[in-house]
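Asks: Quick one: sequence plus predicted model below, questions after.
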Amino acid sequence: MMKKKWKVLTIALFIIAIICGIIFSIENSKAKQDSKRFANITVTLFFHGFESSSHAEKQTVNSLKKRGATNTVIKANVSRTGHVLLTGKLPSKVKNPVVEVNFENNREADYSIDGKWTKNVVVALQKKYGMQKMNMVGHSMENMDIMYYLLANADNKKLPRLCKQVDIAGHFNGILGYSRINNAPINATGKPMKMDQAYRNLLPLRNKYPNKQVKVLNIYGNIGNGTDGRVSNNSSKSLKYLLNGRELSYQEYEIKGVSHSKLHESRRVDDLLDEFLYEE
């Protein structure tokens, strides 16, 4: 009787092992397929601002989905220690995938740390989906995260190639009410007469920014006083000097009557993004 039970148990375990092996093989095959899904597609990463979340990106992302510009949205959650968790389903035919990046620590003011976390997101997408080309869209402080990411990694050929960069309400040379220097006049090249320390730290980019590779769109709001209420237009426009003519193309757009936090809710901004990212 015992021999019969052991025989049945052995057969059952053998069948379970076979089933588990089949499931593992299917999952492993799917993982390998996923790791190549973004290989020949340009992925667009959206970064939210200070004290914000990926919820702030939904207006623009939903607009792009409604227009048919994308059919794929992936979530990238960055923990307080910089660990990245990717979630989302991939359709059989991926079109212009979008990544909504969410930082759990949305008050980190050390741009070097923010830049490292940005790299963690890029590497996670590269490992899981085989991402080789990307666009980056930042609002407010996250523009600095993108720039500090580039400061540390612009010459790293192992990382995905940056194709387009969109800066919305960027405070490259100081923030009103926070920085001592926040509205320094700029010349025709975008060079500020006075420079905030965080801006000075980015000056090496003038010789490191990817040469003739990245198309740049710089958007800022003006509520009628040369600021968007939080960032001066001079601070936003000082991006141009950091690029030093190394960008493939550069466009500036002033959105009149729209404040800092409302820029990512602006239909005009949605139109500009759609045209710049997908219609060129």
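Replies: Okay, I see it.
Asks: Every contact and neighbour count from this point should use C-alpha atoms.
Replies: Fine.
Asks: So which bits of stretch 17-34 are buried?
Replies: Using 16 or more other CA atoms under 10 Å as the test for burial, stretch 17-34 gives residue 34.
Asks: and what of stretch 51-60?
Replies: For stretch 51-60, by 16+ other CA under 10 Å, it's 52, 53, 54, 56, 57, 60.
Asks: isn't the last one right up against residue 264?
Replies: This means residue 60. Yes. Using CA atoms under 8 Å, residue 60 is in contact with residue 264, at 6.7 Å.
Asks: now what about the helix or strand that residue 236 is a member of, what contacts it?
Replies: For residue 236, the enclosing helix or strand under DSSP states H and E is helix 233-237. The contact list for helix 233-237 (CA atoms under 8 Å, 6 or more residues apart in numbering) reads 169-175, 182-186, 190, 192, 218, 220-222, 226-227, 252.
Asks: Pasting the second one now:
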Amino acid sequence: MKKLLFAFGIFLIVLGLGLQLFFLRGTKGQALRPNELRSNIAYNDVPTLLIPGWGGNGWTYSKLIKHYQAENIAQKTMTIHVSPTGKVKVKGTVAHKKNALIQLIFDWNYTKDYVPQTKWLKKTITLLHERYHVDKLNIIAHSWGGSAFVHAVADSKILQKQVAYPKVILLGTPIDESFDENISYRQAQKQGSNDENYKQLVKKFKRFAPQSNITFYNLMGAVAGEKTDGSVPNVQSKFLQKLLRPAWSKYYQAVYQGVDHTGLHQNVRVLDTMDKILWNKKTIALKEQ
């Protein structure tokens, strides 16, 4: 019996490692088809970095990448792996690639908070700038991946001054984790925060000075008529706007009814909104969905 239990335990470990390796694979890239370029799409040289949230991996943005490639809107041209020790490994290029997608994968993304991801992001974006000459970068970030990005740029004057972020899309990103879905954003502001990470952000954003304007798009989900996507209450995400200043930012938000936390990077309604934000020739107005 002991041998059987031992063998079963080994099987589970091997299975778990196999699944982990499977989910760390990057999504296959597909080049834009020159003879099928779309008249409503602006094909430009600004790459988009795809940042997963806690526990996220190669699967997180797989549907997004395949959808945009099938529609001939964008192309995945680079994969970045970051090891648990912070070693950054890059495969591919963004040079001379229109509407390039960069798939970022943290090889161990099961941390107690987003502090490691914040450090890894600072290294990753710095490397993109110094080695690959990326001086403009759009962002799509899910959940704690968005939290890590906001903290990373707030922490670093270098990232603020050397790289421009024309469009930043946050998906179900908690900014102030003090509150649950039972309190409104207005009430929460009056009550005041007890989230030390948010309090640090407030201080850092008072000195925040990006090289050019950033347009933030705060996309949230709502399930079962509640003011939460099932994991992150909308009120936590809405505190992003408290950090921003009109002198260097614009802010838009939308809540997608019937879309849960995972659906924010899977649901076609959200994917269609994001491609219009990033690459549509006409400016779109976000609406509550």
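Replies: All right, it came through fine. Given the structure is predicted, the values throughout are model-derived calculations rather than measurements.
Asks: Restricted to helices, list the contacts of helix 233-237 of structure 1.
Replies: Using DSSP state H, no member of the contacts of helix 233-237 of structure 1 falls within helices.
Asks: buried subset of these?
Replies: Among these, the ones that count as buried by 16+ other CA under 10 Å are 169-175, 182-186, 190, 192, 218, 220-222, 227.
Asks: Regarding structure 1, what is its longest helix?
Replies: helix 2-34.
Asks: need the contact list for the residue mapped onto residue 86 of structure 2 from structure 1.
Replies: Using TM-score structural alignment, the partner of residue 86 of structure 2 in structure 1 is residue 82. Counting by CA under 8 Å, 6+ apart, residue 82 of structure 1 touches 116, 117, 120.
Asks: CSV for those residues, including secondary structure and distance to residue 27 of structure 1?
Replies: Shown next, in CSV, are those (DSSP: H, G, I helix; E, B strand; the rest coil; distance: CA to CA, whole Å):
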residue, secondary structure, distance to residue 27 of structure 1
116, helix, 31
117, helix, 28
120, helix, 24
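Asks: And those residues, which is closest to residue 7 of structure 1?
Replies: For the contacts of residue 82 of structure 1, the residue nearest residue 7 of structure 1 by CA to CA is residue 120; the value is 50.7 Å.
Asks: From residue 131 of structure 2, how far off is the aligned residue in structure 2 for the closest one?
Replies: Counting by TM-score structural alignment, residue 120 of structure 1 corresponds to residue 123 in structure 2. Remark: distance between residue 123 of structure 2 and residue 131 of structure 2 (CA to CA, to the nearest Å) = 12 Å.
Asks: Those two: which has the busier surroundings?
Replies: Comparing residue 123 of structure 2 with residue 131 by other CA atoms under 10 Å, the one with more neighbours is residue 123, at 18 against 9.
Asks: For residue 60 and residue 264 of structure 1, list the residues in contact with both.
Replies: Joint contacts of residue 60 of structure 1 and residue 264 (CA under 8 Å, 6+ apart) are residue 270.
Asks: can you tell me the helix or strand for the most centrally placed residue in structure 1?
Replies: Nearest to the geometric centre of structure 1 sits residue 45, at 3.3 Å (CA atoms, centre = their mean). If you go by DSSP H and E, residue 45 of structure 1 is part of strand 42-47.
Asks: so that strand aligns onto which residues of structure 2?
Replies: Matched against structure 2 by TM-score structural alignment, strand 42-47 of structure 1 falls on residues 46-51.
Asks: Which residues does that stretch contact?
Replies: 61, 94, 98-105, 136-142, 145-146.
Asks: swap the cut-off to 7 Å and go again
Replies: The contact list for stretch 46-51 of structure 2 (CA atoms under 7 Å, 6 or more residues apart in numbering) reads 94, 99-104, 136-142, 145.
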